[in-house]
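Here is a sequence together with a model predicted from it:
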Amino acid sequence: MGLKTTSFNIEEKDYELLKDKAFLMKKRVSDILRDLVSDFIKVEKTEQEKSKEKIKSFFNYLDNLEEVSKEESKEIETSIKNLTEEEIKKIEKFFS
């Protein structure tokens, strides 16, 4: 006994094969999507870890700085004020 469609008949065994194939294709697409999402999450976690390491490194650097004198403080302040736009962008890029 065949199933009637709009333009042709499909034998029941063929229908079952098509149904099984469609299910397998759906499962395969689902597996691919799951893998893609998993890979995306791994990349995001890696990027977050890199950022955390940069921040941690910076704060370790700050923690290891010795107390500076007033003269050194003024010198540092002057150096900061004299940073070029290119140098500022490099610093911002480092922390982004």
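Yep, it's here.

Could you use CA atoms for every contact and neighbour count after this?
Noted.

just checking, next helix/strand downstream of the longest helix along the chain?
Counting residues, the longest helix found in the chain (DSSP state H) is helix 12-64. Per DSSP states H and E, the first helix or strand lying C-terminal to helix 12-64 is helix 70-81.

before we move on, back to that, distance between the longest helix of the chain and the chain's centre?
9 Å (Cα atoms, centre = their mean, to the nearest Å).

Output the contacting helices and strands for it.
helix 85-95 (3 or more Cα pairs under 8 Å, 6 or more residues apart in numbering; DSSP states H and E).

just the angle between the longest helix of the chain and helix 85-95, please?
With axes from the mean of the first three to the mean of the last three Cα atoms, to 10 degrees defining the directions, helix 12-64 sits at 120 degrees from helix 85-95.

Taking the centroid of this structure, which residue is nearest it?
The structure's the chain has its C-alpha centroid closest to residue 44; by Cα atoms, centre = their mean the separation is 2.8 Å.

another one to put next to it:
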Amino acid sequence: KAECQITVVPLGNGEYRIDAESDTPAAQRRCQAVARGYLKLCEMESPEGEDCRVRFPCGAPHDRLLGLLLFRAQNVRSTLREDEAAVSRGVLAAPSQQV
């Protein structure tokens, strides 16, 4: 939707900036949407006045985690719906494994 590459830049102390290659309004909105997605998926914090920055309360870097979740953070509503559907379906287990 942003029609450009979105990157997550580590800033240190568990803080990250979401950047877009271009400076269009669509790219800016996409960066903000990704940041909001990370806030929901990872229980992160948003520094005041920074729409495209997120940070972990623990202050530790989690670069690989953010890389893995970038795709899901772009469409967090769909991701949360998928998770809820998976939980409602339950887990298939053999009769011998059921309690």
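Okay, I see it. Just so it is clear, the structure is predicted and the values come from calculations on it, not from any experiment.

TM-score them against each other, please.
Put the two chains on top of each other and the TM-score (TM-score structural alignment, normalised by the length of structure 1) is 0.24; 39 aligned residues with a Cα RMSD of 4.3 Å.

follow-up on the earlier one: could you report the distance from the residue nearest to the centre of structure 1 to residue 37 of structure 1?
10 Å (Cα to Cα, to the nearest Å).

Residue 55 of structure 1 - how many residues pack around it?
15 (other Cα atoms under 10 Å).

contacting residues for the spatially closest residue to it that is not a sequence neighbour?
Computed as Cα to Cα, 6 or more residues apart in numbering, the closest residue to residue 55 of structure 1 that is not its neighbour in sequence is residue 95, at 7.4 Å. The neighbours of residue 95 of structure 1, taking Cα atoms under 8 Å, 6 or more residues apart in numbering as the test, are 51, 54, 55.

Export those as JSON lines, with columns for distance to residue 15 of structure 1.
Output for the contacts of residue 95 of structure 1, formatted as JSON lines (distance: Cα to Cα, whole Å):
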{"residue": "51", "distance to residue 15 of structure 1": "54"}
{"residue": "54", "distance to residue 15 of structure 1": "58"}
{"residue": "55", "distance to residue 15 of structure 1": "60"}
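
Could you check how far residue 94 of structure 1 is from residue 53 of structure 1?
From residue 94 of structure 1 to residue 53 of structure 1 the distance is 12 Å (Cα to Cα).

can you check residue 41 of structure 1 too?
18 Å.

which secondary structure element contains residue 64 of structure 2?
helix 63-73.

I'd like to know which elements that helix is packed against.
Going by 3+ Cα pairs under 8 Å, 6+ apart, helix 63-73 of structure 2 lies up against strand 6-12, helix 25-42.

Pull out the buried residues from it.
Judged by neighbour count using 16 or more other Cα atoms under 10 Å, the buried positions of helix 63-73 of structure 2 are 66, 69, 70, 72, 73.

Of those residues, which is the nearest to residue 84 of structure 2?
residue 72 (14.5 Å; Cα to Cα).

What is the nearest of the contacts of residue 95 of structure 1 to residue 14 of structure 1?
Scanning the contacts of residue 95 of structure 1 for proximity to residue 14 of structure 1, where the rule is Cα to Cα, the winner is residue 51, at 55.3 Å.
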